[in-house]
Every structure is written in structure tokens, then in C-alpha cells.
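Visitor: Would you be able to build a 3D model of this:
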Amino acid sequence: MTLFELAAEQKSADVTDWSGRIGWVVGLLLVITLVYWLMRQGWKWRGTLQSDLPAPPGPPAEPGEPSRTLSGRYHGSTTAGQWLDRIVAHGLGTRSRAELSLTPAGLLVERPGARDFFVPTAALREARLDKGIAGKVLAEGGLLVVTWALGDRLIDSGFRSDRSAEHPEWVAALNAVSGPDHQNHPTTTTEGAAR
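Guide: Predicted coordinates:
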């Protein structure tokens, strides 16, 4: 076979079907947009269902000198003892960096890019180490969970320090200043069972 015969037998590659590919890309983008929109609507609906929850207090003008501080992450809040029942009302569902300060007046949670809140000493119920809260699961004891009262509901808020070795010290300090009816509330784990 000569070179000319070989060249004559070769065919050009099939032309790409751009309209088919564009159709698939547009369809995929529409599905992604729909899923995102449904997730956003679910988040808003959860906030509407929790509209009876009062807004947490803002930081006081003079909280006092902090006895200890913590830098880390705020992983969200849930109904106490129900680690998957996320609280989203009033920005409590927004994960963010956080600076915690334990003062004589209570626990100050400062969150850049999200709403700060304050837990008065009388509202503190307990602190414990746990392994998870809605949207975040860590090794056993990797999460500092603070239980506090907001209105007539108990809330669990999860924090993780940049230095997790200080978690046990925070548990002891928070439990030492917890409200007067601290003993009336059983300690719960992520499984929701009382200890």
C-alpha cells in the first residue's frame, strides 16, 4: 500500500456535537441550582418554625474582665440533648470563627462575620465534652458543648478551640459558674440519652 492510498483511507475525526454537550451542561447547572434553592428554602423554613425563640442577648456594655478566653470555631447550636435538631433562628445556625470570653457576667461569644451573642451566668446550665453537633462530628471529646437557657428552651452550642487541650479546663470553669438550677438538668450526649 502506498502512502497515497493510506492517506485516502484515513478519515477525519468525528466533529464534536457541541449542541449536545451544551445541553448537558445547562441541564446539570439547572439541577445544581434547584438543589441549592431547595436547601436555602429548607433553611428559611426551619428559621420560620423557630420564630418563637427569643433573640439571644447581645454583648453587655461592661462584661467585666474575662477569667479565660478561647479562640476557635463556633459549629452551631441545637436543641439540648438533640444533636441533629439545628437552631437557625437569630443567626445561631451560622458556623464561624469565634472568640469566647468567660466573664463574671457570663459567656461572651464574638463571631466575625456573624452576630455576636452573650449567655448570662444565670442562663448557663452545664458544659461537657462531646463528639458532635449538627453538621460536625469529631473524635470523642473533640467538641466543647455549652448548654444554656434561651427563653424557656435549653440550647446546646458547640465550639472547638484551636488548642483542644484547653477544653477540659473550660468545662470545669463553665460548670463552676453555671446557674443555680444546674443540678436539675441531666447531662446528655449526642445520642440524646441522659447520663
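Visitor: use CA for all of it now, contacts and neighbours both
Guide: OK.
Visitor: Now find how far off-centre the top strand by length along the chain is within its chain.
Guide: In the chain, taking DSSP state E as the definition, the longest strand is strand 68-79. Counting by CA atoms, centre = their mean, to the nearest Å, strand 68-79 is centred 9 Å from the centre of its parent chain.
Visitor: list the helices and strands it packs on?
Guide: For strand 68-79, the elements it packs on are strand 86-87, strand 96-103, strand 132-133, strand 153-161, judged by 3 or more CA pairs under 8 Å, 6 or more residues apart in numbering; DSSP states H and E.
Visitor: quick one: that strand to strand 153-161, angle?
Guide: 130 degrees (axes from the mean of the first three to the mean of the last three CA atoms, to 10 degrees).
Visitor: what's strand 68-79 in contact with?
Guide: 84-88, 92-103, 133-136, 153-163 (CA atoms under 8 Å, 6 or more residues apart in numbering).
Visitor: Can you select the buried ones from these in ChimeraX?
Guide: Buried subset of the contacts of strand 68-79, written as a ChimeraX selection, criterion 16 or more other CA atoms under 10 Å:
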select :84,86,87,88,92,93,94,95,96,97,98,99,100,101,102,103,133,134,154,155,156,157,158,159,160,161
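Visitor: Report the distance from the lengthiest helix in the chain to the chain centre.
Guide: Across the chain, the longest stretch assigned as helix under DSSP state H is helix 18-49. Mean C-alpha position of helix 18-49 versus that of the full chain (CA atoms, centre = their mean) differs by 23 Å.
Visitor: One more sequence to fold, the one below, so I can look at both together:
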Amino acid sequence: MSLTSYLDLAEAPHSAPVTHVGDLVGWVIGILLVIALVYWLMRQGWNWRKTVQSGLPAPAAVPSRTTETILETEGRYAGTTTAGDWLDRVAAHRLGERSLAELTLSAEGLKVVRPASQSFFIPVGDLRGARLDKGIAGKVFPEGGLLVITWQLGDTQLDSGFRADRSSDHDNWVTAIEVLIKAHDKVTEEDKNDHNVEGA
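Guide: Predicted coordinates for the structure are as follows:
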């Protein structure tokens, strides 16, 4: 091809890319509406859960002071469900909100301090057990990567999940909680027996 042909080709008119701004705006608005609808449905479902669970009593407030600390750790609070059902998330009293958390175990029970949400306290008499698990409230962790504590709130047993910053601490927590529960049950049984003897 000659130089003249190249010059003629370069000077020939080129079609500019066509941008359909109206179509693009329509797509963006449609996507935003779908996102807003999904968010609204999620909020409605969450509010419905709160209404259904409104009979659940509020957990105890964190005491200002307790006896000597047995164990403490920092990590993430993964949520609370009804015991045995890892998908039945509890929305009442903000128990279902995931957050950072500080756990402190003492002879009186377990303090759950959540700086960005509602803190609560589980008295030792309401502790029912502890185990390692891999999922709660729809969130999945590696095998054994979750500390699940079972406790009583009113007439309902709950499971609360925690992931310590050092997951190697989980075994120590399971052992300490189980030992504390057994010690409390033993003292309670002895007190009951002493009361029966005095009343005889």
C-alpha cells in the first residue's frame, strides 16, 4: 500500500463509540432499587425476630466488680442462637449483633463486654456448658475455631459463640467453664442438703 493510501485512510471519518447514557442510568437505578429492597426485607425480618422473641427477658447487666479473675480473653462475639439450632439467631436485646468482645470468667460467672454493642453478664448458676464448634448464627469457622457457651436466660437455653484472638485458648475456656459449673453445682447441692438437715 502506498503512502498516499495510508494518508487517505488516516483522514477517513471514524465512527465514534456510541454511549447510551439513558440505558446506563436505568441499569444503575434498577440495581440500587434491588439493593434497597433486599436491605428493607432484611430489616423487616430482623424486626419480626425481635417481636417474636420479645418475651425473652433481658440478660443481667455487667457487675462493676467480681472476685478474682479465672480467665480473660479478647476476640469476636459471633452471635447468639437458641441452644442446638445454630441458625436460629436471637435478635432480642441485641444478642444477635456481631461485635468485638472481652470475656472475663470469675467465680460469679461470665462477663461479656462489647464496646460497640450491649454488654451482658451470665451468672454462674445460668451456665450450662461449653464446647468447641465451627458455626453459629449462619457464620462458619474452621473446625474447632469457635467457643460456644450454653446458658440459661429465663426459660430458654441459648448458645453464644466467641472466637478468641488466640484460638488456642478455646480449650482452656471449655475446661474452666465445665470445672466452674461442677463446682457450683456441688456447692448448691451441699447447701440444699444442709438446709434439709436443718429443717428436719
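Visitor: Kindly provide the TM-score of these chains.
Guide: Taking TM-score structural alignment, normalised by the length of the first structure as the basis, the two superposed chains have a TM-score of 0.87; 181 aligned residues with a CA RMSD of 1.7 Å.
Visitor: so the longest strand of the first structure corresponds to what in the second structure?
Guide: Counting by TM-score structural alignment, strand 68-79 of the first structure falls onto residues 71-82 of the second structure.
Visitor: Next: stretch 158-171 of the first structure.
Guide: Residue span in the second structure matched to stretch 158-171 of the first structure, by TM-score structural alignment: 161-174.
Visitor: Correct me if wrong: Ala149 of the first structure contacts Ala123.
Guide: Yes - the criterion here is CA atoms under 8 Å, and Ala149 of the first structure meets it with Ala123 at 4.9 Å.
Visitor: Looking at the two, which is more packed in?
Guide: Taking other CA atoms under 10 Å, Ala149 of the first structure and Ala123 do not tie; Ala123 has more neighbours (21 against 18).
Visitor: list the contacts for the equivalent of the more buried one over in the second structure?
Guide: In the second structure, Ala123 of the first structure lines up with Asp126, judged by TM-score structural alignment. Asp126 of the second structure is in contact with 151-153, counting by CA under 8 Å, 6+ apart.
Visitor: repeat that for 10 Å
Guide: 109-110, 150-154, 157, 181 (CA atoms under 10 Å, 6 or more residues apart in numbering).
Visitor: re the thing from before, give the buried residues for the longest strand of the first structure.
Guide: By neighbour count on 16+ other CA under 10 Å, the buried set for strand 68-79 of the first structure is 70-79.
Visitor: got it, and stretch 140-156 of the first structure?
Guide: For stretch 140-156 of the first structure, burial by neighbour count (16+ other CA under 10 Å) applies to 142-150, 154-156.
Visitor: Would you mind giving those as JSON lines with secondary structure and distance to Pro59 of the first structure added?
Guide: Output for these, formatted as JSON lines (DSSP: H, G, I helix; E, B strand; the rest coil; distance: CA to CA, whole Å):
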{"residue": "Gly142", "secondary structure": "coil", "distance to Pro59 of the first structure": "27"}
{"residue": "Leu143", "secondary structure": "strand", "distance to Pro59 of the first structure": "24"}
{"residue": "Leu144", "secondary structure": "strand", "distance to Pro59 of the first structure": "21"}
{"residue": "Val145", "secondary structure": "strand", "distance to Pro59 of the first structure": "20"}
{"residue": "Val146", "secondary structure": "strand", "distance to Pro59 of the first structure": "17"}
{"residue": "Thr147", "secondary structure": "strand", "distance to Pro59 of the first structure": "18"}
{"residue": "Trp148", "secondary structure": "strand", "distance to Pro59 of the first structure": "16"}
{"residue": "Ala149", "secondary structure": "strand", "distance to Pro59 of the first structure": "16"}
{"residue": "Leu150", "secondary structure": "strand", "distance to Pro59 of the first structure": "15"}
{"residue": "Leu154", "secondary structure": "strand", "distance to Pro59 of the first structure": "20"}
{"residue": "Ile155", "secondary structure": "strand", "distance to Pro59 of the first structure": "18"}
{"residue": "Asp156", "secondary structure": "strand", "distance to Pro59 of the first structure": "19"}
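Visitor: export these to JSON lines and tack on distance to Thr16 of the first structure?
Guide: Shown next, in JSON lines, are those (distance: CA to CA, whole Å):
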{"residue": "Gly142", "distance to Thr16 of the first structure": "52"}
{"residue": "Leu143", "distance to Thr16 of the first structure": "52"}
{"residue": "Leu144", "distance to Thr16 of the first structure": "56"}
{"residue": "Val145", "distance to Thr16 of the first structure": "56"}
{"residue": "Val146", "distance to Thr16 of the first structure": "59"}
{"residue": "Thr147", "distance to Thr16 of the first structure": "60"}
{"residue": "Trp148", "distance to Thr16 of the first structure": "61"}
{"residue": "Ala149", "distance to Thr16 of the first structure": "63"}
{"residue": "Leu150", "distance to Thr16 of the first structure": "61"}
{"residue": "Leu154", "distance to Thr16 of the first structure": "60"}
{"residue": "Ile155", "distance to Thr16 of the first structure": "57"}
{"residue": "Asp156", "distance to Thr16 of the first structure": "56"}
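Visitor: Out of those residues, name the two that are farthest from one another.
Guide: Gly142 and Leu150 (24.6 Å; CA to CA).
Visitor: Cool, thanks, signing off.
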